[in-house]
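>>> Turn this into a model:
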Amino acid sequence: MSDLLSIGASGVRAYQTALSTVGENIANTGVAGYVRRTTELREVAVTGGSARSVEGNGVIVGGVVRQGDVYRSQAVRQSSADLGRTETSATWLGEIESAMTGNKLGDRITDFFTAGRSLAADPTSVPSRAVLLEKAQGAATAFRQTGQALARATEELNASAERSVSTLNSLGTALAQVNDGLGRAQPGSSQAAQLADQRDQLLDQMSAITDVSTQFDALGRVQVKLGDTSGPVFVAGTEAGRVSFNRNEDGAVSFAVQRSGEPDVLTPGGGALAGVVEGAARLVAATKRLDEIATSFVTQVNAVQQNGADLDGVKGEKLFEPGDPPTAMTLATTDPRKLAAAALGSPAGSRDASNLAALETARNSGGWEAGITAVVTDNAAALEQKKLVADAQGAIRDNAVAARDSASGVDLDVEAVELMRFQQAYQASSRVIQAARDIFQTIIEIR
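As a prediction, this is how the structure comes out:
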């Protein structure tokens, strides 16, 4: 009789746990990061001297099992890292495009030379000289503002990298705490399943910042390397390292991980950090090219100006004051009469415009407008390519998420079937207990 009661009681306890698991699944439908659980049920094992198998001794809960798929989860993290790299790189290409086109530098340079051509038609016209001086000021301002825009983009990139590194360090600390919790939690418990959900969410967030490689132990604790399988260890057990961001005098970006002892170099192959590396390189190249154009422009225009005679027949003085950086140029004169339109040796008030012809020659040989256009065009082509790649990688990531969720997500239809099944099993176990009680009462009454 006691066996019948214990069988029924074991069923009630086991199916109550199973019902709780189903209820938890239903309650968390659509919750990001939640992985469906199932209850593992086992037959009660018989202990004793007999080695033969005896069936019909009840049921016990073997544990709560997460329906996660390690390989599909890894595919999501890898695709997230790829997408994060491309999107971040595209962001900084967009910043470069805005900086190079926002102040219409190419147009301002063209306006300057167009005004020079107009002055050549009447070199003694003070109003025309004033227009040329105004356009020179416009070109200098456009150079300066474009250089400042690139400098701001560089500062924003540095700040963005620092924020990403700070977030990554916070995630590493949180993951180490989750590892500690997994080491303390009872394997197969709801607590262990919940901690595993948190672990996977942290890994997903990390993969958007940099590519990660993982290794799990029997308790579900994870060791994380950054970069690739040969990269530095970031999280091991309950210990998390610290990622640092550095930038040298040449503008090159580097990252390092320090967990114990000397820092190890981190070479991100994916995620926002890899996009920062690409963006920094693009910004350095654009800034360097713009500085070269500015230096050449100031040097050659000043050389032409100083090789001619102004309206008073005096040797011309430099038109632009070089800056540091080169784009920080300023106008060296505000007097229209000092513009050297004529050749050296021309008398005051000369209508000679040969030095303006030399200015046009310098324009053609300098190729400053073409240089600006080339920077903008090359950057625009790279940006468009990144956008196309991002679209493809976004689709890959969406497919990876869908594949993962198909294996680990909650399906209400499935849960409804499970709910009915375990309800019926629970009711059947209750009836076994009731039947045992009735039989026991009958026996007592017989006696």
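
>>> C-alpha only now, for contacts and for neighbours.
Fine.

>>> So what's the gap between stretch 35-53 and the chain middle?
How far stretch 35-53 lies from its chain's middle: 48 Å, per Cα atoms, centre = their mean, to the nearest Å.

>>> whoops, stretch 205-212 was the one
For stretch 205-212 - counting by Cα atoms, centre = their mean - the centre lies 8 Å from the chain centre.

>>> ok, residues contacting that stretch?
77-78, 80-81, 83-84, 164, 168, 171, 203, 224-229, 268-274 (Cα atoms under 8 Å, 6 or more residues apart in numbering).

>>> Now do the buried residues in stretch 432-440.
432, 433, 436, 437 (16 or more other Cα atoms under 10 Å).

>>> contact partners of it?
Residues beyond stretch 432-440 that count as contacts (Cα under 8 Å, 6+ apart) turn out to be 1, 4, 5, 7, 8, 9.

>>> go again using 6 Å as the cut-off
5, 8 (Cα atoms under 6 Å, 6 or more residues apart in numbering).

>>> how about this one, so we can line them up?
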Amino acid sequence: MASDLLSIAASGARAARAALDVTAQNIANASSDGYVRRSARMSEVSAAGGQGRIGDISLSGARVSGIHRNADMFRQAEVRRTNSDLERANTELRGLENIEAAVEQSGIYDSIVEFEAALQQLSGDPGNPSLRAAVLAGADTLASKFNIAVDSLDAAGEGLRFDAAAAVEEANVIGEELARVNLRLSRAGEGSSDRASLLDQRDALLEKMSGIVDISTSFAPDGAVTVTTGGSTMVDGGQSAALTMTEAADGTIAFQLGGADIAPAGGSLAGAALALESATGVRARLDTLADEVAGTVNAAQANGVAFDGSPGQPIFAGAGAAGIRVVATQGSAIATAPAGAPAGSIDGSNLAALRQALGTADLAGTANGLLFDVSSAVSGRRVTRDALDAIASSARISLEQQAGVDLDTEAANLMRFQQAFQASGRAMQVASDIFDTVLGLR
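Now for the predicted structure:
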């Protein structure tokens, strides 16, 4: 009897000590990123009968059957999903803000207005050389603003592509690390603290990956994860497929996984792709606007004569916002007079036709519409981002409440397991006293 009591009490002391160790581990890692609360899983150890005790019940105490991670697969999947959506929105918003700055700060709208104002002033005195020079200077400024806008757009696109390339490299590193974790999980003991640490590492890597590209996961009984994205497998067992990025001629980007084309729907890569598509659209509209400015002015020039009576020559040359430039060198080259007018004519009818053509084309309105559309897109994406941020924060809070360390709970566990340890020690003392008493019987 005393020997049974002693072994039972010893097993209880060992179990209580293990639970105290796990509690101390939780407290120590309360602020560690990605740490999931552990608990010692206890189970009864009992055996019936034995030699000389057939039909008797032999109680054998308790044991620690494993270390349990307080993880919720659904909440973790929700955190990954919402994180992927949020990173896509953040990246796209940053790209659109840079696009907005490139168009707005270039001052294209103001330059168009100033160019038309210079033409209006010249219409009051078509022969004034100072006013002619002012018109030519306004045209040169307008062309420069288009060039600046395109350069700024190119810089914004280059930044997006650079960040996307860095994210692709990071995704490949994470994929390789996940493959290594899978291999280590296959060798880790069931319910061991090593397995719990590996599972924490696995979940942290999956969350990082979800911020780069949207992923789907499936888990094996040993905890190994299979990761897919865009319908292609990224990590399977100890193998990971390479993610690559290609750049099209228009600056947009595409992705391949193991050689197969994929179209990410979430993560920073999806956001970068969306922002670059927007940049390409804005660039096309700037090119159209620049060509319309040059075409309208040059067409009016062809219908009139310069101040020296020679046929009107183009003021602008080049194609698109990047190529537009002023080729006229003298203010006298502005064809204010109609065809057939003599040299020195102050007939401004062709200038009036040019102003009317510019008014009909409504170039300032087109530039303003472009600015409005870009600003509206930024405003709309900001609202979406804020909503996704709230959703992602809610998902994370829910996970942390379920899987995180609550110091109040751990403090209570310290007292509970300490008392269990002391009680088991007292039981061992009682067993020792009984044994001594038995030995002392005569």
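
>>> picking that back up, just the ones in helices from the buried residues of stretch 432-440 of the first structure, please.
By the criterion of DSSP state H, membership of these in helices covers 432, 433, 436, 437.

>>> Next, work out how far apart whatever residue of the second structure lines up with the third one and residue 324 of the second structure are.
Taking TM-score structural alignment as the alignment basis, one finds that residue 436 of the first structure is matched in the second structure by residue 431. From residue 431 of the second structure across to residue 324 of the second structure, the span is 99 Å (Cα to Cα, to the nearest Å).

>>> re the thing from before, and the contacts of stretch 205-212 of the first structure, which of them are buried?
77-78, 80-81, 83-84, 164, 168, 171, 203, 224-228, 268-274.

>>> The stretch 1-150 of the second structure: helices as residue ranges?
2-28, 73-106, 108-124, 129-187 (DSSP state H, counting those that start in this stretch).

>>> quick one, which of these is nearest to residue 423 of the second structure?
Among these, the nearest to residue 423 of the second structure by Cα to Cα is helix 2-28 (8.2 Å).

>>> Now the closest one: buried residues?
2, 5-24, 26-27.

>>> what do you get for stretch 167-181 of the second structure?
Neighbour-count burial for stretch 167-181 of the second structure [16+ other Cα under 10 Å]: 167-172, 174-181.

>>> In JSON lines: these, plus distance to residue 303 of the second structure.
JSON lines is the format used below for those (distance: Cα to Cα, whole Å):
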{"residue": "167", "distance to residue 303 of the second structure": "55"}
{"residue": "168", "distance to residue 303 of the second structure": "55"}
{"residue": "169", "distance to residue 303 of the second structure": "58"}
{"residue": "170", "distance to residue 303 of the second structure": "60"}
{"residue": "171", "distance to residue 303 of the second structure": "60"}
{"residue": "172", "distance to residue 303 of the second structure": "61"}
{"residue": "174", "distance to residue 303 of the second structure": "65"}
{"residue": "175", "distance to residue 303 of the second structure": "65"}
{"residue": "176", "distance to residue 303 of the second structure": "68"}
{"residue": "177", "distance to residue 303 of the second structure": "70"}
{"residue": "178", "distance to residue 303 of the second structure": "70"}
{"residue": "179", "distance to residue 303 of the second structure": "71"}
{"residue": "180", "distance to residue 303 of the second structure": "74"}
{"residue": "181", "distance to residue 303 of the second structure": "75"}
